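**Student:** A predicted structure for the sequence below; I have some questions about it.
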Amino acid sequence: MPAYLDEFIIIALAHFFAVASPGPDFAIVLKQSVQQGRANALWTSFGVGLGILVHVSYCLLGVALLLSQSETLFTAVKYIAALYLAYLGVQALRYAKPSSEHENMTEHTVTESNWSALKRGFLVNALNPKATLFFLSLFTLVIEPSTPSSVQLFYGIYMALATWLWFSLLAVILSKKNVRHFFQLAGHWFDRGIGVIMLLLAIRLVV
């Protein structure tokens, strides 16, 4: 591993800036933290981390090369991701109905299963073309072809764990009582904002 330390440092830095930049993963963790609470958001974060393993797997298997060579296949992935984000956006807008503060707070306490939270986070990350491009760049431009598969797998596991820990930290912060209360006071305006963000992300993926 010491022989690949320079390569690992480059990957770790690139991954940090990529995961810290606002995108679909951040939007969904924010939404779940405020509307569903800490436990749900942590499961969503775990799903996001598992989604990273999907990108790592197809890169190790060589599917990333196929995606880079096939514009039709990559476009199909983009449209599937855009449709899913648009679906989440429309869902948020549908529930963004004006109501009294008491009714609004009650609505947001309706719990979602851990499995649904995990699946939501997983799909948002696994279908994210931005992540596809990022891992495609890493595995074709940064990681040398001579780097053993075991070392590449280590890189992938590290990025999955780092992603999970990062969004778990965000979930803990965003689900704090005072932070949730601030967003919940905005009620349906918060839902509308998240819905619009999801729709804009979907449009951005397409265009």
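**Tutor:** Received it, and whenever you're ready, just let me know what you need.
**Student:** from here on, contacts and neighbour counts on C-alpha atoms
**Tutor:** Fine.
**Student:** what's the neighbour count on L83?
**Tutor:** Neighbourhood size, L83 [other Cα atoms under 10 Å]: 16.
**Student:** sorry, that was for K176
**Tutor:** Around K176 there are 14 residues (other Cα under 10 Å).
**Student:** nearest residue to it other than its sequence neighbours?
**Tutor:** Leaving aside its sequence neighbours, K176 sits nearest to R38 (Cα to Cα, 6 or more residues apart in numbering; 7.8 Å).
**Student:** that neighbour against V172, yeah?
**Tutor:** Yes - with contact defined as Cα atoms under 8 Å, R38 counts as touching V172 (6.1 Å).
**Student:** and the comparison structure, right after this:
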Amino acid sequence: MNISTLLALVAVWIAAIASPGPDLLQITRVGSRSRPAGVWCALGIMVGNTIWILASLAGLSALINAQPAILHLLQLVGGAFLMWMGYSSVRGGLATRRQPARIVGESAAGESTTSISTAVEMTAGQALRTGILTNLANPKAVLFFGAVFTQFIRPDMGLGASALVAVLLILIGVAWFVGVALAVGSLAKSLLRNSALLDIIAGIIFMLLAAFMIYEGVAGFL
């Protein structure tokens, strides 16, 4: 891989991860409740991306390019999971809106403070798992690694070039997604006031994306 091809791949990768989608939406949801959970979710998303990157370098992209049915199967599986995730998010948001605010502590002056959200904070493991599953079901990831990434990867690249590509893309991805999680954390108070609405909106978007993925997957087999 020459330097111009590598720079082109990096540019496409940055554009792909920076554009709005399920990954960024999930980080916003999780990070609005807890900055550490948001960071763990971001790292989980990059674990998912790392799986895609390594699988693609190992030949998955070329296999999908040669056998489009594999892409359609991934769309069906990812769409089904994304639909479930969207439904769970909407259901959780509606449940939170029906519950009254609860006391969560005291201010410096000894006065009680109330939380506008009743959502339970995610553990690190839960946030990491959420990030991984979100990315693996992300239609952008499926299409990027199934169609775009294969245009830059050659079977005869060699181990050194493959390792360079993997490390570079992973480092860029970690820097971007963790940066987003930290930025969301700084806005946590304002986002928390609308956390239930954010859950509902995110869930609806997830379900719409899932419906599109399932439609594309079914259409591909017909």
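**Tutor:** Yep, that arrived. What you are looking at is a predicted structure, and each value in this text was computed from that prediction instead of being measured.
**Student:** who has more neighbours, R38 and V172 of structure 1?
**Tutor:** Remark: of R38 of structure 1 and V172, R38 carries more neighbours, 23 against 15, as counted by other Cα under 10 Å.
**Student:** secondary structure element for A127 of structure 2, which one?
**Tutor:** In the assignment (DSSP states H and E), A127 of structure 2 maps to helix 124-136.
**Student:** list the buried ones in the next helix or strand after that helix?
**Tutor:** Next along the chain after helix 124-136 of structure 2, taking DSSP H and E as the criterion, comes helix 139-143. By neighbour count on 16 or more other Cα atoms under 10 Å, the buried set for helix 139-143 of structure 2 is P139, K140, A141, V142.
**Student:** these two touch, right, the first one and I214?
**Tutor:** Right, the one you point to is P139 of structure 2. No - counting by Cα under 8 Å, P139 of structure 2 does not reach I214; the two are 10.1 Å apart.
**Student:** joint contacts of those two?
**Tutor:** Common contacts of P139 of structure 2 and I214 (Cα atoms under 8 Å, 6 or more residues apart in numbering): Q75, G79.
**Student:** state the distance from the spatially most central residue of structure 1 to I52 of structure 1.
**Tutor:** Residue closest to the average C-alpha location in structure 1 (Cα atoms, centre = their mean): D25, at 2.5 Å. Distance of D25 of structure 1 to I52 of structure 1, given as Cα to Cα, to the nearest Å: 11 Å.
**Student:** other SSEs contacting the top helix by length along structure 2?
**Tutor:** If you go by DSSP state H, structure 2 has its longest helix at helix 68-98. On a contact count with 3 or more Cα pairs under 8 Å, 6 or more residues apart in numbering; DSSP states H and E, helix 68-98 of structure 2 meets helix 139-143, helix 195-221.
**Student:** how about 6 Å then?
**Tutor:** Contact here means 3 or more Cα pairs under 6 Å, 6 or more residues apart in numbering; DSSP states H and E; on that basis helix 68-98 of structure 2 packs against helix 195-221.
**Student:** one step back: which position in structure 2 aligns with the residue nearest to the centre of structure 1?
**Tutor:** Alignment note (TM-score structural alignment): D25 of structure 1 maps to D23 of structure 2.
**Student:** can you give me the buried ones in the helix or strand hosting its match?
**Tutor:** Per DSSP H and E: D23 of structure 2 is located in helix 22-31. If you call a residue buried by 16+ other Cα under 10 Å, then helix 22-31 of structure 2 has these buried ones: P22, D23, L24, L25, Q26, I27, T28, R29, V30, G31.
**Student:** what's the answer for stretch 76-93 of structure 2, then?
**Tutor:** Buried residues in stretch 76-93 of structure 2, counted by 16+ other Cα under 10 Å: 76-83, 85-87, 89-90, 92-93.
**Student:** show me the contacts for Y58 of structure 1.
**Tutor:** A64 (Cα atoms under 6 Å, 6 or more residues apart in numbering).
**Student:** in three-state terms, label it for me.
**Tutor:** helix (DSSP: H, G, I helix; E, B strand; the rest coil).
**Student:** cool, the one 10 residues further on as well?
**Tutor:** In the three-state summary, S68 of structure 1 is assigned as helix, counting by three-state DSSP.
**Student:** please tell me how far the aligned partner of it in structure 2 sits from F212 of structure 2.
**Tutor:** Residue pairing (TM-score structural alignment): S68 of structure 1 is matched to N65 of structure 2. From N65 of structure 2 across to F212 of structure 2, the span is 20 Å (Cα to Cα).
**Student:** and what of P20 of structure 2?
**Tutor:** Noted for P20 of structure 2: a distance of 16 Å to F212 of structure 2, by Cα to Cα.
**Student:** the two: who's more crowded?
**Tutor:** Taking neighbours as other Cα under 10 Å, P20 of structure 2 and F212 compare with F212 leading, 16 against 11.
**Student:** per the alignment, that one corresponds to what in structure 1?
**Tutor:** Aligned partner of F212 of structure 2 by TM-score structural alignment: R204.
**Student:** follow-up on the earlier one: mean per-residue distance, the helix holding A127 of structure 2 versus structure 1.
**Tutor:** Compared with structure 1 after fitting, helix 124-136 of structure 2 has a mean deviation of 1.3 Å; criterion: mean Cα distance after the TM-score superposition for structure 1.
**Student:** spatially nearest residue to the counterpart of L76 of structure 2 in structure 1 (excluding sequence neighbours)?
**Tutor:** Aligning on TM-score structural alignment places L76 of structure 2 opposite Y79 in structure 1. Ranked by Cα to Cα, 6+ apart and with sequence neighbours excluded, the top spatial neighbour of Y79 of structure 1 is V206, at 6.5 Å.
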